[in-house]
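[1] could you look at this predicted model? Sequence included:
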Amino acid sequence: MPTENKLNEEILNSIAEGVITVDKTFKVNFINRVAEEIMGYKKDEVIGQFCKYILKCDLCQTKCPIGIVLESGTNLYDYSSVIYDKNGNRKPIKLNAAILKNSDNKPVGGVISFRDVSELENIKQGANLISNFFGIIGHSKAMQEVFKLIMEISESDATVLILGESGTGKELIADAIQATSNRKNKPFLKVNCSVFPQNLLASELFGHVKGAFTDAVKDRPGRFELANGGTIFLDEVAEMPLQTQIQLLRVLQEGTFERVGESITRKVDVRVIAATNIDIQKALKEGKLREDLYYRLNVIPISIPPLRDRKEDIPHLVKHFIETYSKLYRKTIPDISDSALELLMKYSWPGNVRELENVIEYAVVRTKNDNMIEISNLPSSIKDLSNGPLLSKKIFRNENAATVLSLLEKYKWNKTRVAKELGIGRTTLWRMLKQFDLVEK
């Protein structure tokens, strides 16, 4: 039969939280196994030591948890604090503290129980940082859904097709998919399918043997062989010649291919991430993209919305790019003025995030150190938006006074509905009416 003390020790060692007990002088007289694991100490190293030198709790620097209990007469429950383990690593904890009393109800020491909540803190920080997802800035609901989908497919090796206009950041999305995947530590190769003619693209992807074509002076492995076990990113995949599309389809279906000029069948294990900025349905209809290849690629589609459809991301992107290019050009550019940002919000961004990045780089270069970016520092394509009538002439070159008047009469001079019909703001419509000298009757 175990002694009472031994039994108590076994009970405390079976608890899932760290437990430390101290005597009346605040010296440690017991530590359980979980506490040893959390703090990195062995029992013999801490017995007889002052608690504050072992626990190194940030609360100990102001007032001892046991001291708080003694002063208040109330036990401490689920108190958030931080400790530092034997190696100096910071660990957030939740702790409880209570006074230990003998059979005469007199204080003989104290007990502190605590649990490591590092994982929970990391999750919270991850949630806070989701707006900067592997270098992709996106506060909008649409981008949050993209980030969520990437995390959901992190355990999968399924083929992904990224759809989006030029400049929306499809390659960054591919990078994020790779970084969160099971293959993140394996080869990751990228090929832009639109820059190679048919023979060279086939050689680039699948390799060739000596003499396969004029410049084939030696055997050469292709990207699929080099990426074996890893991932390949095929950008502008819909620009691939039809013959090469057949070869790619074979790799996706069977995991096999042949080098150009060779009849030996080779096998590979490669995950494919593809991207395109073309109208898929149009390409299928015109026969530029094989339907069977499209369905093989489109296992997990990810659509990246254009910047004009997620303008709430613009202020965050602007801030990010100002910080990036301020460091690059060794400047201190604190911010952008409200009037300049307002213009950026009004612009349609046909070049998407890439165009915005170029605009901010231009503005940072033209802005004096320690100054804010103003309208005068922006490119003329953006500044022209602030020129009143000029704006109307540029944006509404296909509209005339008769068209606008017709809409005004149709909606009984409800300018909000007219502006919506034209796809503009009320302020822009007001300037247009002034230009056309249209006054409400």
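    Good, I have the coordinates. Numbers count the residues shown, from 1 in each chain.
[2] contacts and neighbour counts: CA atoms only from here.
    OK.
[3] the strand or helix carrying L391: which residues count as buried?
    Element membership for L391 (DSSP states H and E) is helix 389-395. If you call a residue buried by 16 or more other CA atoms under 10 Å, then helix 389-395 has these buried ones: 389, 391-392.
[4] same question for stretch 200-207.
    By neighbour count with 16+ other CA under 10 Å, stretch 200-207 contains the buried residues 201-207.
[5] farthest pair in these?
    Using CA to CA, the two most remote members of these are L201 and G207, lying 9.2 Å apart.
[6] ranges for the helices of the stretch 251-400 of the chain?
    Taking DSSP state H, counting those that start in this stretch, the helices of the stretch 251-400 of the chain run over residues 280-285, 291-297, 314-328, 338-346, 352-366, 380-383, 389-395.
[7] how about these in TSV, adding distance to A127?
    Supplementary listing: the helices of the stretch 251-400 of the chain in TSV, determined by distance: least, CA to CA, whole Å:
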stretch	distance to A127
helix 280-285	34
helix 291-297	30
helix 314-328	16
helix 338-346	26
helix 352-366	23
helix 380-383	34
helix 389-395	40
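[8] can you check which of those helices gets nearest to L12?
    Taking CA to CA, helix 314-328 is the member of those nearest to L12, at 50.2 Å.
[9] second structure for comparison follows:
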Amino acid sequence: MVKQKKAAVVDATEIILESISDGVFTVNHEWRITSFNRAAEEITGIPRSDAIGNFCWDVFRSNLCKEGCPLRETMKGGRSFVSVSAFIINKNKKRIPISLSTALLYNEQGDILGGVETFRDNSVVEELRRELNGSFRQGDMISRSRLMKKIFTILPKIAKSDSTVLIEGDTGTGKEVLARALHDQSLRREKPFIAINCGALPDTLLESELFGYKAGAFTDAVRDKPGYFTMAEGGTIMLDELGETSPAFQVKLLRVLEEREFQPLGGVHKQRINVRIIAATNRDLEALIEQGYFRQDLFYRINIVRLQLPALRKRKEDIPLLIERFIDKLNRLQDKAVTGIDAEAMSWLMSYDYPGNIRQLENIIEHAFILCSDGEIGTRHLPGYLAVATAQPGVAQLSSIQDIRQFSEEEAILKALQRNGYNRLATARELGMHKTTLFRKIKKFNIRLPDADGRSALSSKA
């Protein structure tokens, strides 16, 4: 009789799980799926027979699987999560926004059998949200800016092409994020995406990293090492800061682009490549061509499709959206409960010009998280250079938003000059602006420079 009652309860539970619209799956301690309801099949597009017995991350392909998985935190510490925003990639490789909740799974004796996760398809909700707030999304990029929407509109068409793309934009504008969005929407999305900062490496090391080398190519080359072009076969490679490379390296890269093959260092035979190339730079390549620092033929070869990312100061309507995203991200990573930002702090952030662009804004919010664990972020939580300097001797009272903005920009430029030994070219690169713009601002703010500005030292090193 007891067994019959238990069987009836089990049957009733299964009926309920099969009838609800939320997806439900359970995992054991080995992270293998032990149950998978009908709604889970419909949302993911994966049949139950293919899901059960497999690892959850192979089936439930979420952006949280690699980092910040709520179910993992639940299994590890016993803490349940409710309505966490995320997305999954379904069987048809379509991105599905979801909200998920987690809990521990117990048997009748109170032993922990594993974990259970419920998730809801929020596609309709997300679509309505985009319509209501006038924002538009591509991959991990979000914007309501007219300038960004132009890029978002043509992005799917560019992604379907295999043509080389040139992405231009100041430091911190999100060039790598845009490149990854192109890759994720392309036919190569199942293959690797590799980004390399060309400006951070000298020519010889850059060549070995990109093309690889054979054993014996140089003293320490005891075995063959494949380069990034080989590792990215079938996928996409992003060559960031291409404007920082030497003309000698540019000749070799041009040959690779034209012939679609390369020769590893110390190798005898050439290797064919099937890789899409995305070039990126924060420099004005046409100006570099006139100055003799960049090859014109290489510029024409990479300038097939050209995308120009606007600086954050030109898309300030996106600042509240970006702040909201950074707060959500940091709440998940740091297990905090910051609810937003107050009006005065938002006013400060809206008035600033961000020489470091989106990366600088994210760093500002991360700084605020150090001082703010819950509630709203206020001006007291923001970095000092954003504050109105009323107590410093020799600094005039700032009485308007325009004064605040100019003071912040002046201080940012002065500190960057000091960090770079007053080398104006290096400072312009760090701030993501053209050197003539920096010279104009130095003159505008009456910034005094020492007689030796570091340029001679740079020249001698070159």
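    Arrived safely. Every value quoted in this text rests on a predicted model; they were computed, and no experiment measured them.
[10] what span of the second structure is the one helix or strand I150 of the first structure maps to aligned with?
    According to DSSP H and E, I150 of the first structure maps onto helix 141-152. The alignment of helix 141-152 of the first structure onto the second structure (TM-score structural alignment) covers residues 146-157.
[11] ok, back up a step: what's the most buried one of the helices of the stretch 251-400 of the first structure?
    The highest mean neighbour count among the helices of the stretch 251-400 of the first structure, using mean count of other CA atoms under 10 Å, belongs to helix 352-366: a mean of 19.
[12] residues contacting E430 of the second structure?
    171, 356, 416 (CA atoms under 8 Å, 6 or more residues apart in numbering).
[13] corresponding residue for R431 of the first structure in the second structure?
    For R431 of the first structure, the aligned position in the second structure is a gap, per TM-score structural alignment.
[14] in a strand, that's where R431 of the first structure is, yeah?
    No. Judged by DSSP: H, G, I helix; E, B strand; the rest coil, R431 of the first structure forms no part of a strand; its state is helix.
[15] mind listing what it touches?
    By CA under 8 Å, 6+ apart, R431 of the first structure lies in contact with 388-389, 392.
[16] quickly note the distance from it to A419 of the first structure.
    If you measure R431 of the first structure against A419 of the first structure using CA to CA, to the nearest Å, the figure is 12 Å.
[17] right, and the helices of the stretch 251-400 of the first structure - which one's nearest Q253 of the first structure?
    Among the helices of the stretch 251-400 of the first structure, helix 291-297 sits nearest to Q253 of the first structure (CA to CA), with 7.8 Å.
[18] read off where stretch 191-208 of the second structure ends up in the first structure.
    Against the first structure, stretch 191-208 of the second structure falls on residues 186-203 (TM-score structural alignment).
[19] one step back: what is the helix holding I150 of the first structure packed up against?
    helix 170-179 (3 or more CA pairs under 8 Å, 6 or more residues apart in numbering; DSSP states H and E).
[20] what helix or strand is V22 of the first structure located in?
    strand 18-23.
[21] touching that strand from outside, list them.
    Defining contact as CA under 8 Å, 6+ apart, one finds that strand 18-23 of the first structure is touched by 12, 28-36, 38, 51, 108-115.
[22] residue contacts, S203 of the first structure?
    Contacts of S203 of the first structure (CA under 8 Å, 6+ apart): 222, 259-260.
[23] same thing but 10 Å
    Contact partners of S203 of the first structure, counting by CA atoms under 10 Å, 6 or more residues apart in numbering, are 196, 209, 212-213, 216, 220-223, 244, 258-261.
[24] K316 of the second structure too?
    143-145, 322, 349-354.
[25] longest strand anywhere in the first structure?
    strand 90-101 (DSSP state E).
[26] now it, how far from the centre of its chain.
    36 Å (CA atoms, centre = their mean, to the nearest Å).
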